[in-house]
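*Asks:* got a predicted structure here, sequence first:
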Amino acid sequence: MKKTIRIGTRDSELALWQANKVKEGLEQLGCSTEIVPVKSVGDIILDKPLYELGITGIFTKTLDVAMISGQIDVAVHSMKDVPTALPHSIVQAAVLPRADAADLLIHKGDLSFFEKSGTIATGSLRRRAQWLHRYPAHKVENLRGNINTRMRKLQDSDWQGAIFAAAGLERISPFEGTNIHPEHRLALDWMIPAPAQGAMLAVALENDTYSRECLAKLNHRETEICTHTERQFLRVLEGGCTAPIGARATITDNEITLTGVLLSPDGKRRHDIKRTVLLEHYTFLGETCAKEILEDGGKETMALMKLSGPLGSDQQVSS
């Protein structure tokens, strides 16, 4: 039965951009849609790092409730914000083509601090841990808020730089109104991104056949396979809001390669893995790599983190 598909989204600029991307795709298919903005708890509490809040799916729960209660039909998320286990009755309906999955350092034009002490900012435990592993003499400050807010905080601080997701900066331009120059960006090609970073996910109710059939036409199979592998790696390592975990899967010809990392929050302990298999064997690649890391010292690192108290995730307000 044809209907107007109500697309729920957080009300940040980036989230609205993503929701409108899905709206455009659906309307090109002849579907009628409307955008329904919803403010999440993660967008309201900005004075603490996410890992101190200890909440899984802080940016998705409000939309889950809105969908289950019948206020919306579809929710659009940055896929890296979505817990690996979806709520009962909600299913993955489409993974859109991935944008650049890299992390970027936005700086103030002087990179000499790399060779001495310096301060950068990020709200991501994964980015913090990888930065401290590489630059143990540096200080990492917490940085929360949407992209524009974080850019203004960088401008008004004495920090040397802040880390952003390339995908978010591709989708909106936060440099206007600041003295931070767009060209002052450095791709952190050594930093392994969050599982599913740069990907957009649309979810729907399992029994909503019409919305699911419409969204299925927007699904990008290669991105779906890669994000499945990365999120499986995350799930088996008990990631989400428990540890700094990075994963990136890429497909070349008929092969898929997964690069993964597990760290302690201070960056002192690090476990890396990289494996390539035939694409037809992708189904359990993430699980296999995660188990190998656990057997090779990762289990002890996870145990130490659990003893030290609640830890956080890579989930952020807007990449």
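*Replies:* Structure's in. What do you need? Numbering: from 1, shown residues only.

*Asks:* C-alpha from now on. contacts and neighbour counts both.
*Replies:* Will do.

*Asks:* show me where the stretch 151-300 of the chain has strands.
*Replies:* For the stretch 151-300 of the chain, applying DSSP state E, counting those that start in this stretch gives strands covering 161-165, 185-187, 200-205, 245-252, 255-263, 270-278.

*Asks:* could I get those as a markdown table with mean neighbour count and distance to residue 12?
*Replies:* Shown next, in a markdown table, are the strands of the stretch 151-300 of the chain (neighbours: other CA atoms under 10 Å; distance: least, CA to CA, whole Å):
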| stretch | mean neighbour count | distance to residue 12 |
| --- | --- | --- |
| strand 161-165 | 25 | 15 |
| strand 185-187 | 16 | 23 |
| strand 200-205 | 25 | 15 |
| strand 245-252 | 22 | 25 |
| strand 255-263 | 22 | 30 |
| strand 270-278 | 16 | 34 |
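
*Asks:* of all those strands, which lies closest to residue 63?
*Replies:* Nearest of the strands of the stretch 151-300 of the chain to residue 63, taken as CA to CA: strand 200-205 at 10.0 Å.

*Asks:* okay, now the one to match up with it:
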Amino acid sequence: MRDTIRIGTRDSELALWQAHTVERKLNGLGYKTEIVAVKSTGDLILDIPLYELGITGIFTKTLDIAMIKGEVDIAVHSMKDVPTALPKGIVQAAVLERANADDILVHKGNLDFLNDTGTIATGSLRRQAQWLNRYPHHKVEGLRGNVNTRLQKLKDNDWDGAVFAAAGLERINLLPENHIALDWMIPAPAQGAMVVVAMEDDDFCLEALAKLNHYSTEVSTHIERQFLKKLEGGCTAPIGALATFVDDEIRFEGVLLSIDGKEKLYIEKVMPAGADYSNFGNECAEAILANGGTALMEKIRNDLKK
């Protein structure tokens, strides 16, 4: 009988917060745990935009390898960082209840720039494209690093603001007073959700983690990530998706934009909450593709090669 579940995590403050959250939940169920922290390629290379690195699962690959080699038993991730196709032998074991899925703008106390010229920072193509779609007269600067590093870079530069995921700042009590919710910006698929993965043949860990799974978050993130996978085809692209349970329905919003934000394809669709949701994300993606999305994805691929 195994004694301890070794929890693999990145070593940033936010990643460690997530790992310790899973640890507390497992400890509460009577399981012994150990945190094993590692640095990922995504944490080490901060001067190149993520989409230029061309590595699938840049924040998860190191932990995938550690699991396959037997150095850790499970791994905890921000679900939006996890590729839609997991490596062979690794499976999704639990999705925890979602936190705030919103994007927020952290600013310097003056929002006049929203009605004038301005500069904001983000390392996300999705955020960049949606910002430029709404504020075409603005400039967007690249921003990489963990949340602490990005907040410091915002202070050190003459940018007007930077876009963050609300959940990340809230989880480690770094949410500044000077922020506004961007309720018009559709978040990344699975933003605000945490996922725990394990080896598919590890019955002990799979049984333990099943007790942590949050059903409605699992359903919502499945739909969003399926939408992403269908559109993406292995290409990083400005894609947003959000599925929410409202009364007796699942409401889905999805968006695909050109990198410069000038082209935008949006879909909103609802389905009964009790219906078969297994292909809903695909159906929404197919509607986008049929409405100009195929040509737009081709344009995005060409733009990223330049």
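*Replies:* Structure received. Computed from a predicted model, the values in this text were never measured in an experiment.

*Asks:* coming back round to it: which one of the strands of the stretch 151-300 of structure 1 lies nearest to residue 44 of structure 1?
*Replies:* Among the strands of the stretch 151-300 of structure 1, if distance is taken as CA to CA, the winner is strand 161-165, at 19.8 Å.

*Asks:* show me the contacts for the residue most central in space within structure 2.
*Replies:* For structure 2, the residue nearest the mean C-alpha position is residue 80 (2.1 Å; CA atoms, centre = their mean). Contacts for residue 80 of structure 2 (CA atoms under 8 Å, 6 or more residues apart in numbering) come out as 188-193.

*Asks:* can you rerun that using 7 Å?
*Replies:* 188-191 (CA atoms under 7 Å, 6 or more residues apart in numbering).

*Asks:* any chance of those residues in a markdown table, with neighbour count too?
*Replies:* Below are these laid out as a markdown table (neighbours: other CA atoms under 10 Å):
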| residue | neighbour count |
| --- | --- |
| 188 | 27 |
| 189 | 27 |
| 190 | 28 |
| 191 | 27 |
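
*Asks:* could you find the closest non-adjacent residue to residue 76 of structure 1?
*Replies:* Ranked by CA to CA, 6 or more residues apart in numbering and with sequence neighbours excluded, the top spatial neighbour of residue 76 of structure 1 is residue 202, at 4.5 Å.

*Asks:* what lines up with the one you found in structure 2?
*Replies:* Matched across to structure 2, residue 202 of structure 1 falls on residue 196, judged by TM-score structural alignment.

*Asks:* just residue 293 of structure 1 next, same as before
*Replies:* So residue 293 of structure 1 corresponds to residue 288, using TM-score structural alignment.

*Asks:* burial count for that match?
*Replies:* 21 (other CA atoms under 10 Å).

*Asks:* again, but for residue 49 of structure 2
*Replies:* 17.

*Asks:* that one and residue 253 of structure 2, how far apart?
*Replies:* 26 Å (CA to CA, to the nearest Å).

*Asks:* now do residue 240 of structure 2
*Replies:* Taking CA to CA, one finds residue 240 of structure 2 at 8 Å from residue 253 of structure 2.

*Asks:* the longest helix that structure 2 contains vs structure 1, average distance?
*Replies:* Criterion DSSP state H: the longest helix present in structure 2 is helix 215-232. Its aligned residues in structure 1 lie a mean 0.4 Å from helix 215-232 of structure 2 after superposition (mean CA distance after the TM-score superposition for structure 1).

*Asks:* which residues in structure 1 does that helix align to?
*Replies:* The aligned range for helix 215-232 of structure 2 is 221-238, by TM-score structural alignment.

*Asks:* what sits up against the matching stretch?
*Replies:* Contacts for stretch 221-238 of structure 1 (CA under 7 Å, 6+ apart): 84, 95, 97-98, 195-196, 240, 245, 247-250, 285-287, 289-290.
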